[in-house]
Structures are given as C-alpha cells and as structure tokens.
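Student: Sequence below, structure please.
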Amino acid sequence: MSADKTGIAREFMDSIPQARALRLELLEVTDGAAVLRLPYDPEIVGDPETGVIHGGAVSTLMDSCCGTAVIAHPGNPGATATISLRIDYLRAAAPGQAVTARAECFHVTRSVAFVRATAHDDETGCPVAMATGTFTVEARQ
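Tutor: Prediction:
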C-alpha cells in the first residue's frame, strides 16, 4: 500500500465528524482492506440496563470501515460514497468492550466498488455484525 493511499484513508476518516465524535481508530490499511476500532464509551450505550453499545454506533463503524477499504483499493483513484449498505446484527457486543471491524473491497468496476465487513468485540472475538455494501468509485481523469 502506498503512503499516499494511507494518507488519503486517514484524511477520509478525519473528515467524517461522526467518526471523530465516536473516536473511531484506524488500525490498519492495506490495498483494498481496512481495520477500524470503536472504543467503548458509556455515552454511546443503547441500553442503559445492559451497557450494550447502540447499533447506530456499530453501523457508523461498519460504514466507515467499508468506505476506508474502498479508498484504499488500488482500483479507486479517489473519493467514495455509500450507495447501499446491508448490516446483519448477529448479537449484542459484550458490555464494556470495544468493537473492531475489518472490511475488504473485493471488486471494483468503473463506477461501483463491492465491499464486505465483519465486526467483533474484544472479549469473545465472535462476530457482532456482518455487512455487505456498494460504494461509488471516482471517475478516472
């Protein structure tokens, strides 16, 4: 992965106010793949009785991770935007645990990128959610 693409991926993450508010951490970027972490924070709990992170925060993590994977793909010359994103929530994340997502951009056409992702918590490592999505690909100059 070029340093240029890594820098672009970091700029992409830094430009999303919601990603900054959730303190999403960019852990890894390779050609067409990304790993992001959502730290646990009581401010993003969806169920105060259980302490489970709100599904919307997990959704932001998955969407941002997928977009970062598209940005990092060698077949994408620039920016991206979400066209569609399907997230299947498999179980609640363990209370008090961060959630980590890994996304892979597995196919790119002239205008659309196809991505899949999995998120898991730190405690069990078992999947919390899975996603598939399509994202825009910037036109080549």
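
Student: from here on, contacts and neighbour counts on C-alpha atoms
Tutor: OK.

Student: mind listing what Y89 touches?
Tutor: 128-130 (CA atoms under 8 Å, 6 or more residues apart in numbering).

Student: For it, give its distance to C126.
Tutor: 12 Å (CA to CA, to the nearest Å).

Student: what's in contact with stretch 66-75?
Tutor: Counting by CA under 8 Å, 6+ apart, 1, 5-6, 8-9, 12-13, 29-34, 76-82, 103-105, 108, 113, 115-117, 133, 135, 137 sit against stretch 66-75.

Student: Following up with a second sequence; could you model it the same way so I can compare the two?
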Amino acid sequence: MTSTVARFDPARAAKFLLGHGHAGWLGLRFVAAGDNWVELELPWREDLLGEPDRHVLASGPIVSLMDMASGLCIWTARKEFAAIATLDLRVDYQRPARARAAVVGHAECYKVTRSAAFVRGVAHDGDPGDPVANIAGVFMTITGDTRRVPQ
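Tutor: Predicted coordinates for the structure are as follows:
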C-alpha cells in the first residue's frame, strides 16, 4: 500500500493561515512561492503606523510579516507541515518604508537539518534591491504530539 500524503502547498495553506489570528488581523496576503521561498504582502493601513505624524508602517508588523513568510518557506522547502518555533529572527532595518506603501516580505529557506531550518530574506516596498530590511533566522522543529498537555 502506498501513502498518499499531500505535498505542502503554500498558496493553499496561506488561505487558512493568513485568514486567522494575528496574520489575519494584519491582513497579510499571499503573493508567490517557489521550491524553497515564499512572498507575502503586508498592506499599508493607517492603524499600523509607527508614528502618528508619518504614514509609514511600524516595525512590529514587518517583523510579523517576515516571521510568517519564514514559516511558510520552511514548510514549502520541507514539502510538509511540521510544528516549528522561532529561535532567532534577526531583522536589520535599512530604512523606513515609503509613506502609504505596502511591504512585501520574501523569505527563503536555504538549509534544513533534522532539528532546525535556516532562512534569509528581504522586506521591500517595491524594489527588492532597495530593502526596508534584511532578515536571517533559525527555526526549531518541534517533535512529538504538540497537542498533549503534560501531566
């Protein structure tokens, strides 16, 4: 008997993951994906401003964008969903996003081991060559039944 486990589909998963919780509240949108990368978009919204007198997205939502893009690219590279936890996500801001501009997050999973996955990426507001931020991250695979409550 052969197993018919479905390959992880980031576009299909994004329909669920980006419609709920924090990602849903932020309004994150799926843009594109490849073998080991994912792009998401964080739309500009007035309630996501970093400073009330500047129409620029705050840094916190951009970190959330890149964390979600990182998780999706890891599952895409592994070709399956597995519980993961962010161990380290370094965000190096280069400049503020343009006023009233959406930010696109591109994350690539470049290495997967038995217990960890490594990502790099860029957040930009239209030109990947002129990034708002660069990221590098390490994510841990969580093994076992994550739904079990310890006794």
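
Student: can you list the residues that contact stretch 29-38 of the second structure?
Tutor: Against stretch 29-38 of the second structure from outside (CA under 8 Å, 6+ apart): 10-11, 14-15, 18, 39-43, 69-70, 72-74, 76-77, 106-110.

Student: whereabouts in the first structure does it align?
Tutor: Under the alignment (TM-score structural alignment), stretch 29-38 of the second structure falls on residues 25-34 in the first structure.

Student: Mind listing what's buried along that stretch?
Tutor: Using 16 or more other CA atoms under 10 Å as the burial criterion, the residues of stretch 25-34 of the first structure that qualify are 25-26, 29-34.

Student: Out of those residues, which comes closest to A19 of the first structure?
Tutor: Distance to A19 of the first structure across those (CA to CA) is lowest for E25, with 8.6 Å.

Student: before we move on, back to that, now the contacts of Y89 of the first structure as CSV including secondary structure and neighbour count?
Tutor: Output for the contacts of Y89 of the first structure, formatted as CSV (DSSP: H, G, I helix; E, B strand; the rest coil; neighbours: other CA atoms under 10 Å):
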residue, secondary structure, neighbour count
V128, strand, 21
A129, strand, 23
M130, strand, 19
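
Student: got the buried residues for the lengthiest helix in the first structure?
Tutor: For the first structure, the helix that runs over the most residues, judged by DSSP state H, is helix 55-72. Under the neighbour-count criterion of 16+ other CA under 10 Å, helix 55-72 of the first structure has 55, 57-72 buried.
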